[in-house]
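**Q** quick one: sequence and predicted model below, then my questions.
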Amino acid sequence: MKTTKSKTKATKQITEQDSAKLKELFVDGLKDIYWAEKNLAKALVKLSKNATSEELKSAFELHTEQTQQHAATLEQVFEIVGEKAQAKKCAAMEGLIEEANEIIESTEKGTMVRDCGLIMAAQKVEHYEIASYGTLRNIARTLGYEEAATLLQQTLDQEGETDHILTELAESYVNEEASAE
């Protein structure tokens, strides 16, 4: 019986009131990730300056540029849904950036151990962004904002690529060299 009730709820028509509540949640999520992207762009500069390997520095520099573009893309999404682009402090990103700063403070400059820690911190950020963009894309689709969903998917794809690059760096040499220090 529970299955039938769940299916009934899942397939019911979205009312205007439901849609307004969902849009409010969606816009709140956009504000959150907008703040996250703007602050991450600054943090990535610091990560790049503190990375040991040139490959990791380059990855952080590339992602800094992408992150700035992500903020611009979010501004487009706000426009599509008829809202002003505003940032709302993202406690999760603030904590993740602080964690990255702690890794910098607690590891020795010029070591692969630091790079390993920076990759760990950066991947936590990527996974947060992947979860955020995936959820926002799904809500955009539900609300009928297909153009916004497409833009959010493009950013989601880029976040996934960045996560993959970080994994490749860790697995190809960073972790191994860190273990030998």
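**A** Sure, I can see it. Numbers count the residues shown, from 1 in each chain.
**Q** CA atoms for contacts and neighbours, from now on please.
**A** Will do.
**Q** wait, residue 155 touches residue 131, no?
**A** No: using C-alpha atoms under 8 Å, residue 155 is not in contact with residue 131, being 11.6 Å away.
**Q** who has more neighbours, those two?
**A** Higher neighbour count among residue 155 and residue 131: residue 155, with 24 against 13, using other C-alpha atoms under 10 Å.
**Q** which ones are touching that one?
**A** Residues counted as contacts of residue 155 (C-alpha atoms under 8 Å, 6 or more residues apart in numbering) are 70, 133.
**Q** same deal with residue 97?
**A** Residue 97 touches 40, 43, 121, counting by C-alpha under 8 Å, 6+ apart.
**Q** so which bits of the strand or helix carrying the second one are buried?
**A** It stands for residue 43. For residue 43, the host element (DSSP states H and E) is helix 16-50. Within helix 16-50, the residues that qualify as buried are 22-23, 26-27, 29-41, 43-48, 50, counting by 16 or more other C-alpha atoms under 10 Å.
**Q** and it, what does it pack onto?
**A** Helix 16-50 is packed against helix 54-80, helix 91-106, helix 112-143, with contacts defined by 3 or more C-alpha pairs under 8 Å, 6 or more residues apart in numbering; DSSP states H and E.
**Q** try this one side by side with the last:
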Amino acid sequence: MATKSKATNKITGSDSDKLKELFVDGLKDIYWAEKNLAKALTKLSKSATSEELKAAFEQHTTETEEHAARLEQIFELVGEKAQAKKCAAMEGLIEEANEIVSSTDKGTMVRDCGLIMAAQKVEHYEIASYGTLRNIARTLGHADVADLLQQTLDQEGETDHKLTALAETYVNEEASAE
């Protein structure tokens, strides 16, 4: 059984191997999510009505590509090959976004409202994933990895706030008038 050293607050023993395995599995999952989200964001950008939402999706596409590259760096830092594992949660969230596109009228703010809703669900999933991975990295003694994960977590939070601002500034109001 693993013990926790009070001096270092790190897990030691065989359970740390299990925790690292869980951590790497989580990295593989979010790596798949980021790779597939980058493709989906391009479609969402093309489907958006407002120029501000299109620009937000385009900016986040660039950031998402950076997140994938940062994950590749993290894999290297923990001595693992960058490898994706299908993320069922992200697959479902992307499918839900696609359903919003197909079930709303092109050129409407109702569609934009739905796209913001779908995108925020994605952001909240990513925020939960990156926050948990950051905490596990700290527990495993990878402060450098935790810092990189925090950078991504900060960007995901900023994106969520931008989406909220778009919704509250005018998208929801205009959608209610359609």
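**A** Arrived safely. These numbers come from a predicted model, not from an experiment.
**Q** picking up where we left off before, any idea which of the helices and strands packed on helix 16-50 of structure 1 gets closest to residue 163 of structure 1?
**A** Checking the helices and strands packed on helix 16-50 of structure 1 against residue 163 of structure 1 by C-alpha to C-alpha gives helix 112-143 as the closest, at 6.0 Å.
**Q** show me what contacts the most centrally placed residue in structure 2?
**A** Residue closest to the average C-alpha location in structure 2 (C-alpha atoms, centre = their mean): residue 126, at 3.0 Å. Taking C-alpha under 8 Å, 6+ apart, we find residue 126 of structure 2 in contact with 30, 153, 156.
**Q** alignment lookup: it to structure 1.
**A** Using TM-score structural alignment as the criterion, the counterpart of residue 126 of structure 2 in structure 1 is residue 129.
**Q** go on, residue 17 of structure 2?
**A** Using TM-score structural alignment as the criterion, residue 17 of structure 2 maps onto residue 20 of structure 1.
**Q** if I look at its match, how far off is residue 78 of structure 1?
**A** Going from residue 20 of structure 1 to residue 78 of structure 1 by C-alpha to C-alpha, to the nearest Å gives 15 Å.
**Q** and what of residue 18 of structure 1?
**A** 20 Å.
**Q** hang on, the earlier thing: quick one: which of the contacts of residue 126 of structure 2 is nearest residue 10 of structure 2?
**A** Nearest to residue 10 of structure 2 among these, with distances taken as C-alpha to C-alpha, is residue 153, at 22.5 Å.
**Q** tell me the contacts of the aligned partner of residue 178 of structure 1 in structure 2?
**A** Taking TM-score structural alignment, residue 178 of structure 1 has residue 175 as its aligned residue in structure 2. Shown in contact with residue 175 of structure 2 (C-alpha under 8 Å, 6+ apart): 108, 109, 110, 113.
**Q** ok, the last one - how many residues close by?
**A** If I follow you right, that is residue 113 of structure 2. Residues lying near residue 113 of structure 2 (other C-alpha under 10 Å) number 25.
**Q** do the second one as well
**A** For residue 109 of structure 2, the tally of surrounding residues (other C-alpha under 10 Å) stands at 24.
**Q** before we move on, the earlier item: ok, the contacts of residue 126 of structure 2 in structure 1: which stay?
**A** Retained in structure 1: 30, 153, 156, out of the contacts of residue 126 of structure 2 (criterion both residues aligned by TM-score structural alignment, their matches' C-alpha atoms under 8 Å).
**Q** adding distance to residue 169 of structure 2, write those residues out as TSV.
**A** Below are these laid out as TSV (distance: C-alpha to C-alpha, whole Å):
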residue	distance to residue 169 of structure 2
30	31
153	24
156	20
